[in-house]
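K.L.:
attaching a predicted model along with its sequence, questions to come.
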Amino acid sequence: MVEDVTGSLAPRCVASTPSPEVDPAGAQSSSDSSETIKSPYFSSAEWTPDGTTLLTNSSDHRIRSFIVPPDLLETGSVHNLSPYSALPSAEPTYALAAYPFFNLQDPSTTLFLSSVRDHPIRLASALAPVSVASYSLVNPTTEAFITPHSMIYPSTLGGTHFLTGSDSLICLFDVSRPGSDGPVSWLPTIPSKRKQTVGGGIGMKGIVSAMAISPTGDGILAAGTFTRQVGLYSSNGSDWRKGVTQLAWSPCGRYLYIAERKSDGVLVYDIRVTGQMLGYLRGRRAVTNQRMKIDVISAATDSSHEVWAGGTDGYMRGWKNPVYAAGGQDPDWEFKVHDDAVTSIAFHSTGSVVATSCGQRHYLEHDNDSDSKEKGTFKDKQPRENSLKIWFLPS
């Protein structure tokens, strides 16, 4: 049973960016019905490891940092969120990864990686729009840049190395070796991209779009592709499963959650014991090509955990104890948090504060009025909101 939004768990908005107002009269005129609105929207948001800052990626090719007010929960008013810094790019950003020892009190640690199309990987500061270092990932045959679609710092390596996922390839980089040297290790996810019979055809072919390290410290890496495959890597070998646009481990490291594009739910796999699909968290409302990030958090009162996800209808939904029952499971809670697609759900380490971002590309269409058609004016199909918000969720 989904809890009503008026219940004790109803979230309270404590901070927000101003949402731009739409003036239909100011829309660009065009004879092309596929003309898109140029107003930028948030495509993702994530907390830095120290919980002080939010890093966002937007459709205007800018990575912004938002430092959270220290009195976030002490006042009853809604704080205004404004970017502290914005790093522009000439091309879209495909992946972000914050330095695992990010500490706002130590500016030398406030770093993050970003992957930009047709450019080297950048290591930049979250406090100033400058690049600190760059790392080249180049195809040795064509000398063209390879664009990572996912990046992660392995927790077992202490922040000295990072992993990238690209087309049928996972690479390991040494942070202390920037420049044109490239990765220290190349791991193709399939023996041959051109001939499937090579190596028995075992492997996963496609862009590695998501990666997650098991939280138990054993170093198991889950990697997923846009072609709906997931590989589990360890020092002893690999395993292959179906699924993917995002991967998330349960806190115990036994269960793997798989989110896919154009999917109404989240797949649940029991990795450690049966290796089988355990259940399906339905009702997510994410039937879209856009990436819609989920989050997994530990419960505040016991050893269980919860899964939270956003939907295209502006709701965020939560599933309590998702591994205690097999089969399809409906959400236990749902709350209206935005007037547009919720692109990210990012819980603070405290578990009671959650950041949400929203927005998507909207298309314009001709007004039904014949006079307007002759003038070539356009209008929005539906209202839109492009905002980043922080909520307090009572326990």
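P.N.:
The structure has been received and is ready for your questions. Numbers count the residues shown, from 1 in each chain.
K.L.:
CA only for contacts and neighbour counts going forward, please
P.N.:
Noted.
K.L.:
in stretch 172-181, what counts as buried?
P.N.:
172, 173, 174, 177, 178 (16 or more other C-alpha atoms under 10 Å).
K.L.:
again with stretch 118-126
P.N.:
Neighbour count says stretch 118-126 has 119, 120, 121, 122, 123, 124, 125, 126 buried, by 16+ other C-alpha under 10 Å.
K.L.:
my read: the fifth one touches residue 129, true?
P.N.:
No - under the criterion of C-alpha atoms under 8 Å, residue 123 is not in contact with residue 129, lying 10.9 Å apart.
K.L.:
please identify which of the buried residues of stretch 172-181 is nearest to residue 243.
P.N.:
residue 172 (23.4 Å; C-alpha to C-alpha).
K.L.:
who's in contact with the closest one?
P.N.:
161, 162, 163, 164, 183, 184, 185, 186 (C-alpha atoms under 8 Å, 6 or more residues apart in numbering).
K.L.:
ok, now how distant is the closest residue to the fifth one other than its chain neighbours from residue 147?
P.N.:
Counting by C-alpha to C-alpha, 6 or more residues apart in numbering, the nearest residue to residue 183 once its immediate chain neighbours are dropped is residue 173, at 4.5 Å. Remark: distance between residue 173 and residue 147 (C-alpha to C-alpha, to the nearest Å) = 14 Å.
K.L.:
likewise residue 210?
P.N.:
For residue 210, the distance to residue 147 - C-alpha to C-alpha - is 14 Å.
K.L.:
before we go on, here's another structure to hold up against the first:
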Amino acid sequence: MEEEQQQQQNPDTEVVGEATEQSQQEYTWPPIRFDVPPHRTYHFHNQFKTSSVPNNFLKGIKWSPDGSCFLTSSDDNTLRVFTLPENGSSHEFNANEQDSYAADLVVSEGESVHDFCWYPYMSASDPVSCVFATTAHDHPIHLWDATTGLLRCTYRAYDAVDEITAAISVAFNPAGTKIFAGYNKSVRVFDIHRPGRDFKRYSTLQGNKEGQTGIISALAFSPTQTGMLATGSYSQTSAIYNEDNMELLYILHGQEGGITHDPYILCWDVRKAVEVVYKLYRSSEYTNQRILFDIEPYGRHLGTGGQDGLVHIYDLQTGQWISGFHAAADTVNGFSFHPYLPMAASSSGHQRFEASDDGNGDLHLTGDENCTSVWSFSYASMDNDDDGVNASDSNSQPEHENLHQDP
């Protein structure tokens, strides 16, 4: 295979080593004033336009663990790395302006990208750690070098007839030693030091038919290093497993749709894991598209997009909606908080089938569609009359006050 030859010829094909004992520098994430709308610090839309894919919508966005850059995925099977400028920007970008700057790296996959994730100990100061994993339709899991764009490693799973089967979701464990991947009614675990076809397969459906059916489309590890893995499936269930042996701990019910596009984000107390504590609404009833959300580093607030073009912020202690702001003119499918700065990034776009009014088949999109933006928030210590923040009426919409629903 071509990718195997690339691996053999590439001197940097070594797998990422064990995480060093010296942890990354600790930062104190500043308390954000979510009652003040953020301003758009950087904006990108032109470089996502391609002649071969006129409606090249974004599919997700994720900050790197060290906060030096962010990674986007788009419908042209391409991933782009954008480095955050060191000097910052005081200019507030209009959505129809030229792109703030060009992507530092562009990586093309062979088919549609299902999922992607950063190596958890990624640091720009350590090139060996600068990698991210992707999974694409009919392809194995790829580990890419985020500085050179070269393919580092490939992790293959095979089905019953010995054909490559693609993962739908992918995640590194907190230690950075394994890659967990979601498939139909199963999770496969790869040792990052052993690329190839070596893996352990764990069925999510137990012998007594207890467990999860359907495709495992979302994976998330506990950030407190408790060894718990949460999985979500298209069968409208979530589950929690022991990371070490994939022992099933809880099955969680209550979803109205697939885990990645349910109109409600559900919260459970893992000490009980019986009843839903509360539901957080997001506008995603009429799409099969993945809508990604994120929780800020303090663990107090959650941000999520939706089909309404807004980013909604919720208080996780109370489950109440506290603010929202207009991020795009189409579906906001990705939202990611910066790991230590009062910033966030959003991605937008959705599948479009309609032709233009002039009948030539061209799509005339604004700069607020199929776009990525970086947002800067005000600190809690700032004065209320901060002139550096652009005011917006998206925080004063009364209908959002009732977005929280008790189950």
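P.N.:
Perfect, I can see it now. Keep in mind that what you see is a predicted model, and the values were worked out from it rather than measured.
K.L.:
now what about the TM-score between them?
P.N.:
Scored against TM-score structural alignment, normalised by the length of the first structure, the superposed chains reach a TM-score of 0.78; 337 aligned residues with a C-alpha RMSD of 2.9 Å.
K.L.:
please flag which of the buried residues of stretch 172-181 of the first structure sit within strands.
P.N.:
Of these, the ones assigned to strands by DSSP state E are 172, 173, 174.
K.L.:
of the residues you listed, closest to residue 242 of the first structure?
P.N.:
residue 172 (23.9 Å).
K.L.:
that closest one pairs with which position in the second structure?
P.N.:
Mapped onto the second structure by TM-score structural alignment, residue 172 of the first structure lines up with residue 189.
K.L.:
in what helix or strand does the closest residue to its match other than its chain neighbours lie?
P.N.:
Distances taken as C-alpha to C-alpha, 6+ apart put residue 180 closest to residue 189 of the second structure, at 4.7 Å, once the chain neighbours are dropped. Residue 180 of the second structure belongs to strand 178-183 when elements are defined using DSSP states H and E.
K.L.:
and that strand, what does it pack against?
P.N.:
Strand 178-183 of the second structure sits against strand 169-172, strand 186-191, strand 216-221, with contacts defined as 3 or more C-alpha pairs under 8 Å, 6 or more residues apart in numbering; DSSP states H and E.
K.L.:
and the angle from that strand to strand 186-191?
P.N.:
160 degrees (axes from the mean of the first three to the mean of the last three C-alpha atoms, to 10 degrees).
K.L.:
contacts made by strand 178-183 of the second structure with the rest, please.
P.N.:
Taking C-alpha under 8 Å, 6+ apart as the rule, strand 178-183 of the second structure contacts 166-173, 187-192, 215-219.
K.L.:
ditto for stretch 386-395 of the first structure
P.N.:
Outside of stretch 386-395 of the first structure, the residues within contact range by C-alpha under 8 Å, 6+ apart are 8-20, 40-42, 45, 73, 81, 300, 340, 352-360.
K.L.:
could you list the buried residues of it?
P.N.:
Within stretch 386-395 of the first structure, judged by 16+ other C-alpha under 10 Å, the buried ones are 386, 387, 388, 389, 390, 391, 392, 393.
K.L.:
what do you get for stretch 239-258 of the second structure?
P.N.:
239-241, 243, 246, 248-253, 255, 257-258.
K.L.:
how about the residue most central in space within the first structure, what does it touch?
P.N.:
The first structure has residue 293 as the residue nearest its centroid, 4.6 Å off, counting by C-alpha atoms, centre = their mean. By C-alpha under 8 Å, 6+ apart, the residues touching residue 293 of the first structure are 44, 246, 309, 310, 343, 344, 345.
K.L.:
isn't residue 338 of the first structure right next to residue 360, touching?
P.N.:
No - Residue 338 of the first structure is beyond contact range of residue 360, at 11.9 Å (criterion: C-alpha under 8 Å).
K.L.:
which parts of the stretch 151-300 of the first structure are strands?
P.N.:
161-166, 169-174, 185-188, 208-213, 221-225, 229-234, 237-242, 246-249, 255-259, 266-270, 277-281, 294-298 (DSSP state E, counting those that start in this stretch).
K.L.:
can I get these in TSV with distance to residue 103 of the first structure?
P.N.:
Listed next are the strands of the stretch 151-300 of the first structure as TSV, based on distance: least, C-alpha to C-alpha, whole Å:
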stretch	distance to residue 103 of the first structure
strand 161-166	18
strand 169-174	21
strand 185-188	29
strand 208-213	21
strand 221-225	25
strand 229-234	30
strand 237-242	34
strand 246-249	24
strand 255-259	29
strand 266-270	32
strand 277-281	35
strand 294-298	22
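K.L.:
residue 88 of the first structure: which of those is closest?
P.N.:
strand 161-166 (21.3 Å).
K.L.:
helices and strands around the helix or strand harbouring residue 73 of the second structure, which ones?
P.N.:
For residue 73 of the second structure, the host element (DSSP H and E) is strand 69-74. On a contact count with 3+ C-alpha pairs under 8 Å, 6+ apart, strand 69-74 of the second structure meets strand 58-63, strand 78-83.
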